[in-house]
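> Dropping a prediction and its sequence here:
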Amino acid sequence: MKNYSILVLLLLPVFIQAQQASYTVKGKIGSINAPAKIYLVHGEKPSSKVDTAVIQNGQFLFEGSILEPQAVTLTLSYEGTGAFLGPGKREFFNFYLEPGSIQLESPDSLIHASIRGSNVNADNEKLKTAIRQNVRHMQQDMAVYKTFSPERIKDKTIMEKMDSTMHVFNSKEHQIYLDFILQHPNSFVSLDVLKYISGTSPDYPKTAPLFYGLAKAIRLTPSGKSYDQLLKGMKATAVGQMAPDFVQNDPSGHPIRLSALRGQYVLVDFWASWCVPCRAENPNLVNAYKKYHGKGLEILSVSSDDQNGKKSWLAAIQKDGLIWKNVSDLKGRKNAAAALYSIKAIPQNVLLDKTGKIIAKNLRGDALTKKLEELFE
């Protein structure tokens, strides 16, 4: 079952020019005082920028400037011991900075806070409300299964009913996102939702009409321009297009050119020795190669290992039994072939016909087996 995450979705306002703009965040959380401190965390990593403010009678203030709106987290440490680690109680609140003045208020704690003066967060809340309603319906439908014994839950019929319930939930959630995009072309939340539902490797024929249906002002924001470039890359490698040619060296330093493999069906597989899902998929590729290589299948594995990881790359080839053609420019995540194919995450692959035309993308497991059976049996 494919489950869509229940995310906090962001809405970004329109900025045609990439210019810094000032913001203020004024807060009032009950009557909290020192030693409590509140932290504004710009990002999700421990290395993210952190601003600190003291709290006097529940009041605090943050000021700064941003290039465009961004997701942030407020962390309230009642002991004032830091945003991430240290003793004492902590509370968290996720929201989005945007230029202008944002007011955050709560009668008692950060977790009960509400925001005023922010179109970004107001519009985002509307979408979240629709998502929460769908979640409640799913929970009501699934509640009956909580009364079942572990043995009954394992019953095939029950499992199929549960799967069907989740499928309906996921379909409704996807439709909520899709409807929002179509009904709000002037809202930046539509761009963010589109990026979310399309994933790291957007299907160009499905995604492009939605993106180019957004208002020009949205598409010309920094985030919009970045996504436009991604889609242009996906267009060049969409099913039906001729595969862009490239050449990289094999482990012995000999160059291998993709176009030199024409006349065979070629699976171009993007992976790395450090990629756990990639390594888990390799046995399927080994079986496919052994079964169909004699019938005209070639595999070209393109590694995103870097120079420091060359030994690991070679060891993985040996351990996983990758007896086909392997190449890399040893530039890690900046691998030129991966960039040419707009690869933002691995594993990914493209399947080419004998002329070098892309006929399928991202086939793994049973999907790859089925496609190869269609071609060779």
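Here it is on my side, so go on. Here the structure is a predicted model, which means the values were calculated and not measured.
> going forward, measure contacts and count neighbours with C-alpha atoms only.
Fine.
> for stretch 363-377, which positions count as buried?
By neighbour count with 16 or more other C-alpha atoms under 10 Å, stretch 363-377 contains the buried residues 363, 364, 368, 372.
> and the second one, that one's in a strand?
No: with DSSP: H, G, I helix; E, B strand; the rest coil as the criterion, residue 364 is located in coil rather than a strand.
> where's it relative to residue 216, distance?
According to C-alpha to C-alpha, to the nearest Å, residue 364 stands 37 Å off from residue 216.
> Same question for the first one.
To residue 216, residue 363 is 34 Å away according to C-alpha to C-alpha.
> ditto for the third one
With the distance defined as C-alpha to C-alpha, residue 368 ends up 39 Å from residue 216.
> Let's verify residue 360: helix, strand, or coil?
Per three-state DSSP, residue 360 ends up strand.
> just checking, residue 295 touches residue 373?
No: look at residue 295 against residue 373 with C-alpha atoms under 8 Å: they stay out of range, at 11.2 Å.
> Now do the end-to-end distance for stretch 329-343.
End to end - C-alpha to C-alpha - stretch 329-343 spans 15 Å.
> Put this next to the previous one:
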Amino acid sequence: MKIIKIMLLLVLPVITLGQEFKFKAEIRLKNVNPTAVAYLVQNYRWTNAKIVDSAVAVNGRFTFAGVRDEPERLAIVLDHQGSHKLPVHQEADVRELFLEKGTIRLVGTDSLKTARIKGGSVNRDFQRYHLTVRKQVEAFQEPMRKMFEKADHDERSSTEFQHKLITWFDKTNAYNDSLTRLFIAANPASYVSWSLLQQVAHNDFDASHNVDSFKKLSGEVRAYPSAVQLAAYIQDQSAISVGNLAPDFTQPDTLGKLVSLADFRGKYVLLDFWASWCGPCRHENPNLVQAFHKYKNRNFTILAVSLDGASQREAWMNAIHTDGLPWTQVADLKGWKNEAAEQYKVKSIPSNFLIDPQGKIVARNLRGSALEQYLAKFLD
């Protein structure tokens, strides 16, 4: 009923906020090469980066204009040499902003990075986020940056140094996410908070804390088209949300014996959806192995459902052996059409559900140390 009420609350604002608006992004740099080219880019520095538009200077100004139905976070990249090739190196002149209703101006001397942004409320909030959260994260990273600069080639290549880098990288990400979530909680009426929530959720809106954060956004923000889509997704997921009984299912194990989720009633069970071809799943498996061996004698086990297809049975068996997975494995070998996966509305993997001895879902999509933290709460 709560989800239905949320959907009803969204209906009226959609009528106004869902309307299209015109935007203009204008860049004015005093000392810029006349042949320079500016690019408007989605997902800059990612493998799926996409050039949305490009512009050459006219009377010293680069101008982008168009129509949107909600603000959009993009990067402006400046090719100073006019090579007509998108610069993707570390030193590229890049500036992130939001396309929003009205005119956004970047005014500076010779670089986007140091230009001042003049725009509406969305860009003002985004700049405020940069001046608070980003500055703190950069300060947090500074000791590691200095250590890296002092290290010679041999030291940087050592296993110990690489481990330090990875550990610091993970801590930095966690610190960034925690500060970002504080910003989101403090600014529920800002579109920037919705954009940042999509970022820190890492597309994992099944997790209860992400759903809670989404529900706390203002009705105006949740009325934008992308947010309405998520509200519909949350409604679709409501049958398998935390607090509900986990739907039962039956599938054959590696020897063809039929196994049901109900067979594990009386234990804490991690229902894990994965596949042999899924890199993130394989990366997560060592964490599952560690948790399994730590708690297997304390009323805990794992039931894994593979999304491998019929032609991938051998790869599935090899992955179980290679990763050392001692728990029960089942699959109907229908790939993404696995009946249990469809029943649990699995859209991406790895995906998991922690189920208590009474068959109730108590947590979803636990990654890394989060699984052990939950198990410690229930079993230690």
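Yep, that arrived. This one's a predicted model, so the numbers in the text were calculated from it and none came from an experiment.
> Now the TM-score, please.
Once superposed, chain against chain, the TM-score is 0.70 (TM-score structural alignment, normalised by the length of structure 1); 349 aligned residues with a C-alpha RMSD of 4.7 Å.
> Find the pair from the buried residues of stretch 363-377 of structure 1 with maximum spatial separation.
Distance extremes for these: the farthest pair is 364 and 372 at 11.0 Å, using C-alpha to C-alpha.
> quick one: the helix or strand where residue 195 of structure 1 lies to structure 2 mean distance?
Here residue 195 of structure 1, judged by DSSP states H and E, is contained in helix 188-198. Aligned to structure 2 and superposed, helix 188-198 of structure 1 gives a mean residue distance of 3.6 Å (mean C-alpha distance after the TM-score superposition for structure 1).
> Which positions in the helix or strand just after that helix come out as buried?
Following helix 188-198 of structure 1 in sequence order, the next helix or strand is helix 204-211 (DSSP H and E). Across helix 204-211 of structure 1, burial judged by 16+ other C-alpha under 10 Å covers 204, 207, 208, 210, 211.
> Let me have the buried residues of stretch 363-377 of structure 1 in a markdown table, extended by distance to residue 176 of structure 1.
Formatted as a markdown table, those follow (distance: C-alpha to C-alpha, whole Å):
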| residue | distance to residue 176 of structure 1 |
| --- | --- |
| 363 | 28 |
| 364 | 28 |
| 368 | 31 |
| 372 | 35 |
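> closest to residue 108 of structure 1 among those?
Using C-alpha to C-alpha, these come closest to residue 108 of structure 1 at residue 364, 50.6 Å.
> Please report how far the closest residue to the closest one other than its chain neighbours lies from residue 31 of structure 1.
Leaving aside its chain neighbours, residue 364 of structure 1 sits nearest to residue 281 (7.2 Å; criterion: C-alpha to C-alpha, 6 or more residues apart in numbering). To residue 31 of structure 1, residue 281 of structure 1 is 55 Å away according to C-alpha to C-alpha.
> Residue 344 of structure 1 now?
46 Å.
> quick one: contacts for residue 13 of structure 2?
219, 220, 223 (C-alpha atoms under 8 Å, 6 or more residues apart in numbering).
> Any chance of a PyMOL selection covering the buried ones in the residues you listed?
Applying 16+ other C-alpha under 10 Å to those, the buried members can be selected in PyMOL as follows:
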select buried, resi 219+220+223
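> now the contacts of residue 13 of structure 2 as CSV including secondary structure?
Shown next, in CSV, are these (three-state DSSP):
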residue, secondary structure
219, coil
220, coil
223, helix
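> ranges for the helices of structure 2?
Using DSSP state H, the helices of structure 2 run over 2-17, 121-129, 135-150, 153-157, 159-186, 191-201, 208-215, 225-237, 279-295, 313-323, 339-343, 369-379.
> just how off-centre is the third one within its chain?
Put plainly, it is helix 135-150 of structure 2. Centroid separation for helix 135-150 of structure 2 versus its chain: 24 Å, with C-alpha atoms, centre = their mean, to the nearest Å.
> Repeat that for the fifth one.
Taking C-alpha atoms, centre = their mean, the mean C-alpha location of helix 159-186 of structure 2 is offset from the chain mean by 14 Å.
> go on, the last one?
On the basis of C-alpha atoms, centre = their mean, the separation between the geometric centre of helix 369-379 of structure 2 and that of its chain is 22 Å.
> average gap between it and structure 1?
Mean for helix 369-379 of structure 2 is 7.1 Å (mean C-alpha distance after the TM-score superposition for structure 1).
> now that helix and helix 279-295, what's the angle there?
30 degrees (axes from the mean of the first three to the mean of the last three C-alpha atoms, to 10 degrees).
> list the contacts for residue 322 of structure 1?
By C-alpha under 8 Å, 6+ apart, the contact set of residue 322 of structure 1 is 282, 286.
> If we use 7 Å, what do you get?
residue 286 (C-alpha atoms under 7 Å, 6 or more residues apart in numbering).
> With the one 4 residues further on instead?
Applying C-alpha under 7 Å, 6+ apart, one finds that residue 326 of structure 1 lies in contact with 250, 300, 301, 302.
> Name the nearest of these relative to residue 320 of structure 1.
Of all the contacts of residue 326 of structure 1, residue 320 of structure 1 sits closest to residue 301, with 12.3 Å by C-alpha to C-alpha.
> what's the distance between the alignment partner in structure 2 of that closest one and residue 123 of structure 2?
Aligned by TM-score structural alignment, residue 301 of structure 1 pairs with residue 304 of structure 2. Distance, residue 304 of structure 2 to residue 123 of structure 2, by C-alpha to C-alpha: 45 Å.
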